[in-house]
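In: Generate a structure from the sequence data that follows.
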Amino acid sequence: MIKMDKSYLIILLPLVILLCYWQDRPCQTTVGQAHSRITSLNRKSKINIGQACRRIDEYVLRPGETFSFNRVVGPRTYERGFVAAPTYLGNGTASTEGGGVCLVSSLIYKAALESGLKIEERTPHSRTISTVLPGLDATVWYGRQDLKFKNETKGPVKIQCKANFYSVDVSILGSKNALSRRIIRKENPASATQVAVAVYLQKGDALEPVSQDLYDRTRNN
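Out: The predicted model follows:
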């Protein structure tokens, strides 16, 4: 039997512990992601998108915690760096402080679905928009409509939210053993002016219903 000097054990033990941590370290694998080009959006909308992303980027959601878009981003006011930009309002548009941040909430929603996070609150737009597929959007309005989801996994997840004047990228990072879900969308015309969209999460051979939304077909972007 080979006897190992205690000095070697003192050196090797920390290395073994570090290796075990490295193999199972949190937030190392992309489990959900979303992307959108924003070259067609105006400069003010891009400013608001950038402000929202900066407040969310690298946010860590621990097991049992709930993410709230409105809580993390906060009020969309001039004092906090947001500007007036086009916002969907009913069947039209209006210029409001923070206009454009719904793109960020929509991309986070899609990534959260893929990550298997539990959606607790989400409201679709009343009509389809060009930057996000119908059924995968999430409108937010501070104090009224929020995007919320809970981390019911065993480990923390990290939200990365990057924006420039050309695109927005959202990634959710989890543990190496975390499983991402595949999103299935089914569109059906509801009438001459509306479309119905059903969204499911694929888990093996089974489809888990997520949402049933009805949109006006009109696109004013």
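In: contacts, neighbours, all on C-alpha from now
Out: Noted.
In: Tell me the first helix or strand C-terminal of the longest helix seen in the chain.
Out: In the chain, assigned by DSSP state H, the helix with the most residues is helix 6-23. Downstream of helix 6-23, the first helix or strand assigned by DSSP states H and E is strand 29-37.
In: following that next one, which helix or strand shows up next?
Out: helix 43-56.
In: Spatially central residue in the protein, please.
Out: The residue lying closest to the centre of the chain (CA atoms, centre = their mean) is residue 108, at 1.2 Å.
In: Tell me who's in contact with the closest residue to that residue other than its chain neighbours.
Out: Counting by CA to CA, 6 or more residues apart in numbering, residue 108 lies nearest to residue 170, which is 6.3 Å off, once chain neighbours are set aside. Neighbouring residues of residue 170 by CA atoms under 8 Å, 6 or more residues apart in numbering: 33-35, 107-108, 111, 159-162.
In: To check against the first, give me the structure of this:
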Amino acid sequence: MATDKKKKLKVSLVVMLILIFIGIGAAAIYVYHEVTQYNLVFANHIYVNDVAIGGLTQEEALIKIKEQLNTYNEEHFITLFNKDKQIHLSLDTFNPTSNLDEVLQDAYTPGHEGHIFKRFLASKNTALESIHYLVQTSYDLSEIEKALEVQAHLFEEAPIDATIERKNRQFYVTPEQIGYALDSQATASIIYDMLTANELPIRPIQIVMKEVTPAVTAKELEKAQTPLASFSTSYNNADQDRNQNLAIAASKINAKLNPGESFSLGSKLEPITPDAGYKASKVIVNGKLEEGIGGGVCQIASTLYNALLLSDIEIISRANHSLPVAYVPLGRDATYASELIDFKFRNNSQYPLFVESYCEDNKIIVNLFGDAALKLPYDEVKFSSELIKTTPPPPTIYKEDDTLYEDQEIQETTPLEGKTVKLYRLMYKNGELVSKELINTSYYKARGEVIKVGTKPRLD
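Out: Here you go, the predicted structure:
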């Protein structure tokens, strides 16, 4: 009996030991499983930005806190204002960054330290004191500047250049107006300081503006008022139709040329038509005088040409008449023919150039005003027309005319020699010639004599 009892006791002990080992093994497996799962998540008492992330994985916590940060940045605005204008920019406009990754790494440590059983107990303890972490948002000054530059046009007050006109023989200057532009660097610094200091609530910020100087000032335009040259030619007051053409053309060439701008006589005078007020008068056609609308406008071209020759203004194109004219010496005339010949020059200075033209006391007067740099740097300017070649007139032409009697002859056209002339500009300082410059070479055609011979018999 005693032996049986001992055997039963031994068996019981063995069974108990087996059960104990099984229980311990099961418990160990359970603990291992729980800790393994727990290692994937944050401890229950962890908060980031007051958001509970206990039981969340790293990825889940990252998404949750990012959503909170994004919502905050989208819903919180900075008001920027200047005078009566204001805009509201959400914080995400400035592309903020944060230390969220580092915070989550730190937040994972509590409850995940020590041996496996310590971590197991931590995973089951719901009475631990909460631990709070705060994500720091950072701003890049250059990103704030970029965001402001996108909005800069909303606050821009463009500068207005000074302007100048010449009317009634006087200059009229309208002063410039200073402009203003958003100073993105200075304004960005104010925003940056406020955001990095975590000032709450976010206060409105007055934008820093900077002055923008106009490109053209009234002071600068004083340089466009220098008298450069003046020239006049005379005309006969008896020919009223021609005089009307001169008055119209003189008024049309008044102009202001901006730097680099070209002047075309044709663009000013045209259309040369009766509807534009032009009358019929003598014009040179193929070496002889004929009636034509706008006769006389070439005198305007020649007067303007001579005024330009007294300055350093760039002449682009000029042609002489086919015959000499009475109002200027050889080589100093300029002609114009609709759609055929134009007279052009260019404002080759840094300031406006003014052409002023009018008729007064039987004279066409052209005055030029502009940059002093266009004024010839000499005390006196003269011109020399040097005849270098002559061409004899062609043989006389006799034309029968049945309106004349057989014993009558009338000279229709006088003969003229052809002439080639070189025009020189002579420049003096202190009474001495210091420069002789070839300006042009002009060729005037020879013209043959034309005699009308009568063919009508006389009746006795």
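In: Give the equivalent position in structure 2 for the residue nearest to residue 108 of structure 1.
Out: Applying TM-score structural alignment, one finds that residue 170 of structure 1 aligns to residue 366 in structure 2.
In: Can you tell me how far its match is from residue 380 of structure 2?
Out: 19 Å (CA to CA, to the nearest Å).
In: Kindly tell me how buried residue 347 of structure 2 is, as a neighbour count.
Out: Neighbour count for residue 347 of structure 2, taken as other CA atoms under 10 Å: 24.
In: Likewise for residue 37 of structure 1?
Out: Neighbour tally, residue 37 of structure 1, other CA under 10 Å: 15.
In: who's in contact with the aligned partner of it in structure 2?
Out: Per TM-score structural alignment, the equivalent position to residue 37 of structure 1 in structure 2 is residue 234. By CA under 8 Å, 6+ apart, residue 234 of structure 2 lies in contact with 327, 362-364.
In: Any chance of those residues in a markdown table with neighbour count, distance to residue 22 of structure 2 and secondary structure as columns?
Out: As requested, those are exported to a markdown table (neighbours: other CA atoms under 10 Å; distance: CA to CA, whole Å; DSSP: H, G, I helix; E, B strand; the rest coil):
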| residue | neighbour count | distance to residue 22 of structure 2 | secondary structure |
| --- | --- | --- | --- |
| 327 | 15 | 133 | coil |
| 362 | 14 | 134 | coil |
| 363 | 17 | 131 | strand |
| 364 | 22 | 128 | strand |
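In: and which of the contacts of residue 170 of structure 1 is nearest residue 125 of structure 1?
Out: The nearest member of those to residue 125 of structure 1, counting by CA to CA, is residue 107 at 13.5 Å.
In: Quick check: closest non-adjacent residue to the closest one.
Out: Leaving aside its sequence neighbours, residue 107 of structure 1 sits nearest to residue 34 (CA to CA, 6+ apart; 5.4 Å).
In: didn't the one you found look like it was pressed against residue 171?
Out: Yes: applying CA atoms under 8 Å as the test, residue 34 of structure 1 and residue 171 come out as touching, 6.6 Å apart.
In: So the two - more neighbours on which side?
Out: For residue 34 of structure 1 versus residue 171, neighbours defined as other CA under 10 Å are more numerous around residue 171 (25 against 20).
In: any idea how far residue 157 of structure 1 is from the more buried one?
Out: Plainly put, residue 171 of structure 1 is 10 Å away from residue 157 of structure 1 if you go by CA to CA.
In: Ok, residue 146 of structure 1 next?
Out: 20 Å.
In: swap in residue 119 of structure 1?
Out: Distance of residue 119 of structure 1 to residue 157 of structure 1, computed by CA to CA: 15 Å.
In: for residue 85 of structure 1, same thing?
Out: When residue 85 of structure 1 is compared with residue 157 of structure 1 (using CA to CA), they lie 31 Å apart.
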